[in-house]
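[1] missing the sequence, but the structure's below:
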């Protein structure tokens, strides 16, 4: 049956169209004013909105509501309450007040706080975020909210994001007014996060402890075929995958999520979804919801959606590209170069602000993408290196060089793509993004931050980027304020000239995968923070604390709490992986290995008894290798167990994290190498779990 997609789109969202139809005009105007200008929402307005929201939700079949928030777990949280209220005569009415809409009181005791609150101070508050639309899912009205402690500290990822958006808007408007663009009253951060993921068969998934507990395979010999033929990327969709993607699109469209692009990615069983841009706050909510809908939809198709950054060894992992730009309230993209970027001083100011921000706070950019899972992906020939650099492309690099050297910039001629086939249409080649190894690339009218891991919230990198750019713009404003209009172009030229000399070291248009770049980056003084424990201490360096506190994004206490939470998450993740590996090897792999060795020995003895002159040298050699591997793995598991017990004894979480990186992960890798080598010698029917062959090629 043909579906009316425009009618389907946003059908489960309390969006602007619904608000216009359901709310009195004065209430609608007051709510729009709050959404657009951040003004306070009065309780009488909230009451009217709550009544309309409840009526609409009940019409859509909802019986409950929940304050939906994003604690520091990296996931979302929800507590469902029904609309029913006893009426006193043994019946109930469906009720929902403005107070219930605006504020909730979930128990905060079991969420990560990093020491922000004592255990007995369990109360937390959720506060309605009217800038992100409410929606219905599974018979419940979901209300996007911020989450804070009893003392008002942010315990979530939404609150600091909203703060950073306000800070950037404030500084951007100031600089725009200084440049003569006085009509702008606000600037929004817009992002479009691309999402990579794997699909595996659910029945096979259930046979792997590592996938269930850790999201990645801890052992597993490579399949004879991986991604060597480069035939999966953009390849035709298999029927089962196409059916999943079709249903996924529809589920996302119902929720007003603008899913646009879908395709196969490089690795077998890997795929990607990309949305249209949204305001950062809404886009973050959309992405969290997208990941959840991906998993739920896969489950209905008897598949599992894996969002871990490196589910399978030896093939590409999954990332999340954060496409970031700035848009005025008039709809102008501040990162649009125009036809003559060299003469577009407004564009050049904002371009230079981003370059300065990334150079000065590259360590925090790296922190924003740090996780135990992403450590397995960054730096491989599939993802950006851990060194943060910017790719600008030839034209913009030449523009900045001409400013630095006070030389004339002759606009580069557009080059037509020559295909040699006259029947094909003519078009011009892009002068910007041709470098897929860059972690931070200018891509026409936006920047694309490619370091993020596939399972991560896109909130943190945008908090860092927004705040760092706000700081750069604030410093530019101090330099330019008071400049006469007729002198502004020269003043901007001199400002950019000084800035590019200082910050050009972060610009790199070459191959980020080479060892030569690692050495060159070191000479330039760029950070190379390879692992999560290496980079997290940057969060609590004074320059970064000053950045966030001066712009009122985090308090000092909130910064240290997040540092502790990130460290704790890293340690717990590696501990769980180590315990899972120990259990898999002890309960599954070693018994299977022993049984297969005995089976081969019995077969050899039977042959020898039947044919005394038959050679059993090959069989003896195989059994010898299996036995040796058994002993090596057994002793390795015992050593790993002692190392696991050592983790809890460290006085600081930083030391525990360093130990996990330098010891636990190294021991796990050694065990894996031995197990993978011997797995390749064991028939699939003798193995206690599905192999890579089955996992990657069963759908």
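    That came through fine. All figures in this text were calculated on a predicted structure; none of them were measured in a lab. Numbers count the residues shown, from 1 in each chain.

[2] rest of the way, CA atoms for contacts and neighbours
    OK.

[3] for the residue nearest the centre of the chain, what are its contacts?
    Most central in the chain under CA atoms, centre = their mean is residue 456, positioned 3.4 Å from the mean C-alpha point. Contacts for residue 456 (CA atoms under 8 Å, 6 or more residues apart in numbering) come out as 74, 320, 369.

[4] can you point me to the longest helix in this structure?
    Assignment by DSSP state H gives helix 617-647 as the longest helix of the chain.

[5] helices or strands up against that helix?
    helix 556-583, helix 590-610, helix 665-679 (3 or more CA pairs under 8 Å, 6 or more residues apart in numbering; DSSP states H and E).

[6] could I get these as a markdown table with mean neighbour count and distance to residue 337?
    Formatted as a markdown table, the helices and strands packed on helix 617-647 follow (neighbours: other CA atoms under 10 Å; distance: least, CA to CA, whole Å):
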| stretch | mean neighbour count | distance to residue 337 |
| --- | --- | --- |
| helix 556-583 | 20 | 36 |
| helix 590-610 | 16 | 61 |
| helix 665-679 | 18 | 46 |
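
[7] I'd like these written out as TSV, with distance to residue 195 added.
    TSV is the format used below for these (distance: least, CA to CA, whole Å):
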stretch	distance to residue 195
helix 556-583	22
helix 590-610	37
helix 665-679	27
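
[8] out of these, flag the one nearest residue 520.
    Proximity to residue 520 (CA to CA) singles out helix 665-679 among the helices and strands packed on helix 617-647, at 28.1 Å.

[9] can you tell me the closest non-neighbouring residue to residue 62?
    residue 139 (4.2 Å; CA to CA, 6 or more residues apart in numbering).

[10] actually, residue 114.
    Residue 114 sits nearest to residue 561 (CA to CA, 6+ apart), 3.9 Å away.

[11] hmm, the one you found is touching residue 154, no?
    No: in this structure, residue 561 is not within contact of residue 154 by CA atoms under 8 Å, at 10.0 Å.

[12] about what we covered before: quick check: next helix or strand after the longest helix of the chain?
    helix 653-659 (DSSP states H and E).

[13] next, the contact list for the residue lying closest to residue 641 once chain neighbours are set aside, please.
    Nearest residue to residue 641 in three dimensions, chain neighbours excluded: residue 582, at 7.3 Å (CA to CA, 6+ apart). Applying CA under 8 Å, 6+ apart to residue 582 gives the contacts 637, 640-641.

[14] okay, now the one to match up with it:
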């Protein structure tokens, strides 16, 4: 019953249903079906599903429909949207116009413009695949990832996902190897499914990318040269309160953040990005969003768009989105968990064990192949996620270590252990967890717990690759997983065929091969705490690599067996593998060089002047009080500490400069990266120790930069 004096609150205006506008800026198959002739649509479907080449007539029809649709959405330009080896995306905008003989203009967009373009390749990384004066490169339409409209302030652009290759045909991007790996995986997986009489005609990797990020006020961001240019704070004393109260994770979302999230999600939904989850993460001002699974190629494109949208929309709200792996010391960094699985055109998830995994021979065959693939190529897998930023995060008791291991969970570990022994695993009844409260029904317990410390963990019907860094392009680790698994599935097929040729029945042959493979690779399986020192020691005993730095980890790309593996499966040529190795080495050296220059410049132009100014004021105060006979022992001690820290920081900056000059003279890419890693980078922490100590000694109003307590708690 309503009280007679109660006020009626105005109704909250209802937001439009997501389904009403989801994908409205995407030129997908559903839109295409309405706008192009039936026969042309059939050809496009075959291009998407079977990789058939699209003829020029069909391409012209698609281009015409795409242009009409894009212009109706406000687009004036189009671009071939591609992912060069910088790790980011690239685009060159061309207007939908052509000049007629009378000086008028017409909107034009042909099949040739859709299918192929020619951006200048000379300014993108190539790792020696071309010389600077050989500028020609080509982008080619990827029909498996739909075109989309990207709306910016004042305009809109039609973006066409494309591959990017050099004049000689070498891949200069991350999409091309990913697509090749998807084809290799399809071929290999189908060869296994044929053994089990599957009716599947296509197998593909699926992917769900959890994206972690930080938000800070844009004014703080602009006031920090290190955040602005390096993506992380190179200096900063810890805030008295960090994440120790464990009150931020899944906590209520601040209004300003919520406004950003809803705006960001709305734009993502328009682009057909199926974002499902949003929440606070562990560290202050750290957050996460996660989508529903998609085919891996589309999921990678969508994640690249997610990162772009985050940065642009955060700016609208006066915020800065930080995608770097470790922007703040002393609190958790950010990752990008890649949830990887295998799907079929018949709707099956090949990594779903079913109610009785011990009887699901097809599942066990694929599972064992994945374990063997990670075991045999663990350093390559480590190389696929390495970067200067991820080096700060891996192994820091907040993320998996640099040791690549596999977590399977108690049930599957027992199934494989029994398989190795030749023992039949007994089925288990479903287990329930009771809350002890009559009104709350019990919940069904999963077969596996979640091991948050494992880099590559089985989580029910997928593997979660948790070692990927937040700023990474997922195409690289996913293409690597696809490739190593495809290779092992082909080997498994050969071994089963050989066993059957030797007279064994099918089931007996499969079990023999699985038993052998698990025995060879079980050392990569670990069910315990990956953060512990005990695991580091145990992993060393097992012979598992533990490369903690990028220069060391990148050797995984340059191993003879890695190069041969990519070449054998047609994912990367030998030249393309070597080029990526060199590009990543150069990128690492450049990252550290930028940070080195920032450390030196900020020390000399911001911190030392502020400290010397305070030091002079303190010295004058001490001298004045001492002349009056006032006790100044504590103040004199403070003065000595400030002066000592200033002197130490100055000496450190000089040593850093010398180390930088020596490293900068090294020409060999591997030696240069190693020099910046071992000779230059150690000075960062030494200088930071002095500067952070000064931050806690100098008056807050005299400190030249925003502090951690402001950036992480004020918004």
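    That came through fine. Source: prediction; values computed, not measured.

[15] now what about the TM-score between them?
    The TM-score (TM-score structural alignment, normalised by the length of the first structure) is 0.98; 696 aligned residues with a CA RMSD of 1.3 Å.

[16] gap between the counterpart of residue 251 of the second structure in the first structure and residue 242 of the first structure?
    For residue 251 of the second structure, the aligned residue in the first structure is residue 235 (criterion: TM-score structural alignment). Here the distance between residue 235 of the first structure and residue 242 of the first structure works out to 12 Å (CA to CA, to the nearest Å).

[17] give me the contact list for stretch 76-88 of the second structure.
    70, 89-96, 117, 124-126, 139, 141, 155-164, 172-175, 304, 472-473, 580, 583.

[18] try 7 Å this time
    With contact meaning CA atoms under 7 Å, 6 or more residues apart in numbering, stretch 76-88 of the second structure is reached by 89-96, 124-125, 139, 156-164, 172-175, 472-473.

[19] need the distance between the two termini of that stretch.
    24 Å.

[20] so it matches what in the first structure?
    Using TM-score structural alignment, stretch 76-88 of the second structure pairs with 63-75 in the first structure.

[21] same question for stretch 393-401 of the second structure.
    Residues 377-385 of the first structure are where stretch 393-401 of the second structure lands, counting by TM-score structural alignment.

[22] in the second structure, what residue corresponds to residue 298 of the first structure?
    By TM-score structural alignment, residue 298 of the first structure lines up with residue 314.

[23] average offset between the one helix or strand that match maps to and the first structure?
    Here residue 314 of the second structure, judged by DSSP H and E, is contained in helix 296-316. For helix 296-316 of the second structure, the mean distance to aligned residues of the first structure following superposition is 0.4 Å (mean CA distance after the TM-score superposition for the first structure).

[24] in that helix, which residues are buried?
    296-307, 309-311, 313-314 (16 or more other CA atoms under 10 Å).

[25] and what of stretch 643-663 of the second structure?
    643, 645-646, 648-650, 652-653, 655-657, 659-660, 663.

[26] closest one of the residues you listed to residue 200 of the second structure?
    Nearest member of these to residue 200 of the second structure, counting by CA to CA, is residue 663, at 54.6 Å.

[27] residue contacts, the residue nearest to residue 114 of the first structure?
    Going by CA under 7 Å, 6+ apart, residue 561 of the first structure touches 113-116.

[28] let me have the residues you listed in CSV, adding neighbour count as columns.
    Formatted as CSV, the contacts of residue 561 of the first structure follow (neighbours: other CA atoms under 10 Å):
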residue, neighbour count
113, 25
114, 21
115, 14
116, 19
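
[29] contact partners for the aligned residue in the first structure for residue 649 of the second structure?
    Per TM-score structural alignment, the equivalent position to residue 649 of the second structure in the first structure is residue 633. Counting by CA under 7 Å, 6+ apart, residue 633 of the first structure touches residue 671.

[30] mind checking how far residue 633 of the first structure is from residue 217 of the first structure?
    Going from residue 633 of the first structure to residue 217 of the first structure by CA to CA gives 17 Å.

[31] same deal with residue 7 of the first structure?
    42 Å.

[32] check residue 366 of the first structure too.
    Taking CA to CA, one finds residue 366 of the first structure at 25 Å from residue 217 of the first structure.

[33] again, but for residue 10 of the first structure
    For residue 10 of the first structure relative to residue 217 of the first structure (CA to CA), the value is 37 Å.

[34] now residue 669 of the first structure
    Residue 669 of the first structure is 12 Å from residue 217 of the first structure, by CA to CA.

[35] what helices or strands is the helix or strand harbouring residue 242 of the first structure leaning on?
    Element membership of residue 242 of the first structure [criterion: DSSP H and E] is helix 239-254. Under the contact criterion of 3 or more CA pairs under 7 Å, 6 or more residues apart in numbering; DSSP states H and E, helix 239-254 of the first structure touches strand 259-264, helix 280-300.

[36] in JSON lines: the ones you listed, plus distance to residue 545 of the first structure.
    Converted to JSON lines, those look like this (distance: least, CA to CA, whole Å):
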{"stretch": "strand 259-264", "distance to residue 545 of the first structure": "37"}
{"stretch": "helix 280-300", "distance to residue 545 of the first structure": "23"}
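
[37] which residue in the first structure aligns with residue 284 of the second structure?
    When the first structure is aligned by TM-score structural alignment, the residue opposite residue 284 of the second structure is residue 268.

[38] that match contacts residue 232, correct?
    Yes: using CA atoms under 7 Å, residue 268 of the first structure makes contact with residue 232 at a distance of 6.1 Å.
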